[in-house]
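*Asks:* what would the 3D arrangement of this be:
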Amino acid sequence: MNIGLVSCTKRKLDHACPARELYSASALFRKARAYCERHYDAWYILSAKHDLVHPGDDLAPYDVTLKRMGVADRRAWGRRVSADLRALGDHVFYAHAGKDYLEYIAGVNLVNVLEGLTFGQRLRWYNEQAAKEG
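*Replies:* As a prediction, the model looks like this:
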């Protein structure tokens, strides 16, 4: 199976709802979610607070970011997420996330789809992909 991974975002809705909707205040998240829904067998969210999240899981808004965590906490987060991904099985995981979310994930077949692209370049990439698909 091919599984998409989308990072959470700082901008969130102000009420509890399914995770797929919580981060929809962010244009980048909306575009990444739409791409993953079209191209992969399943997709999950990489949450700084909740680790690996199924899009249908209900979440309340929170204010936790990997950037504000120390190295030890980011490593621990990466170990937990890596274990969660391995528990899903031997799949290919296509990450639509920045370096902060990927640097400590290990032991899984991980493809960094947008490696090296800036925020603006990521938005353009999703727009270009959507245009190609018609």
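*Asks:* from now on I want contacts and neighbour counts done on CA atoms only, so please keep to that.
*Replies:* Noted.
*Asks:* in the longest helix along the chain, what counts as buried?
*Replies:* As assigned by DSSP state H, the longest helix anywhere in the chain is helix 71-88. Residues of helix 71-88 classed as buried by neighbour count (16 or more other Cα atoms under 10 Å): Arg74, Trp77, Gly78, Arg79, Arg80, Val81, Ser82, Ala83, Leu85.
*Asks:* list the contacts for the fifth one?
*Replies:* Yep, that's Arg80 we're talking about. When contacts are counted by Cα atoms under 8 Å, 6 or more residues apart in numbering, Arg80 is found next to Asp51.
*Asks:* I'd like the structure of this one too, to check against the first:
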Amino acid sequence: MSLALVACVKTKRSEPAPAEQLYTSPWFKKARQYAIQESETWRILSAKHGLLHPETKIPPYETTLYDFSADQRWEWTSSVLKSLHPLLRIHDEVLILAGKRYREYIIDPLRENGVTVRIPMEGLGLGEQLRYLNEQLDG
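*Replies:* This is a model prediction of the structure:
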């Protein structure tokens, strides 16, 4: 099985919506499309809510992992890993479309459990990520 993880973004609707529609930035929309194209299923990494199913309705919020201490990020990661556990098996693949803070503590535990982790945009700036996503979606 393949699962894509897409990070939340700052740009959101002003009213509650399903998570997949709450985030409105061009990056998120393209990352969502790419996740759907490349994986059997996908989830959203939300700084406030942890792991979100795309159809879960939530209100807008202003929380980012970039404001979290290392201890808070460990706590958040623990919650995300607990939510991922029933979704993944050995030899599954996780595609991560998220910045360093959102993925830093997730990668090693997944790999230690026999899950393949792919981070296709690692090291790319925002403009380069958008270009990468455009190329993948147009191809």
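*Asks:* show the subsequent helix or strand relative to the longest helix of the first structure.
*Replies:* Per DSSP states H and E, the first helix or strand lying C-terminal to helix 71-88 of the first structure is strand 92-96.
*Asks:* which of the residues in that following strand are buried?
*Replies:* For strand 92-96 of the first structure, the neighbour count (16+ other Cα under 10 Å) marks Val92, Phe93, Tyr94, Ala95, His96 as buried.
*Asks:* tell me what that strand is packed against?
*Replies:* strand 2-7, strand 109-112 (3 or more Cα pairs under 8 Å, 6 or more residues apart in numbering; DSSP states H and E).
*Asks:* of these, flag the one that's most buried.
*Replies:* strand 2-7 (a mean of 23; mean count of other Cα atoms under 10 Å).
*Asks:* so that one aligns onto which residues of the second structure?
*Replies:* Aligning strand 2-7 of the first structure against the second structure (TM-score structural alignment) gives residues 2-7.
*Asks:* and the helices and strands packed on strand 92-96 of the first structure: which comes nearest Phe119 of the first structure?
*Replies:* strand 2-7 (12.8 Å; Cα to Cα).
*Asks:* contact partners for Ile45 of the first structure?
*Replies:* Ile45 of the first structure sits in contact with Leu5, Val6, Ser7, Cys8, Ala19, Leu52, Val53, His54, Pro55, where contact means Cα under 8 Å, 6+ apart.
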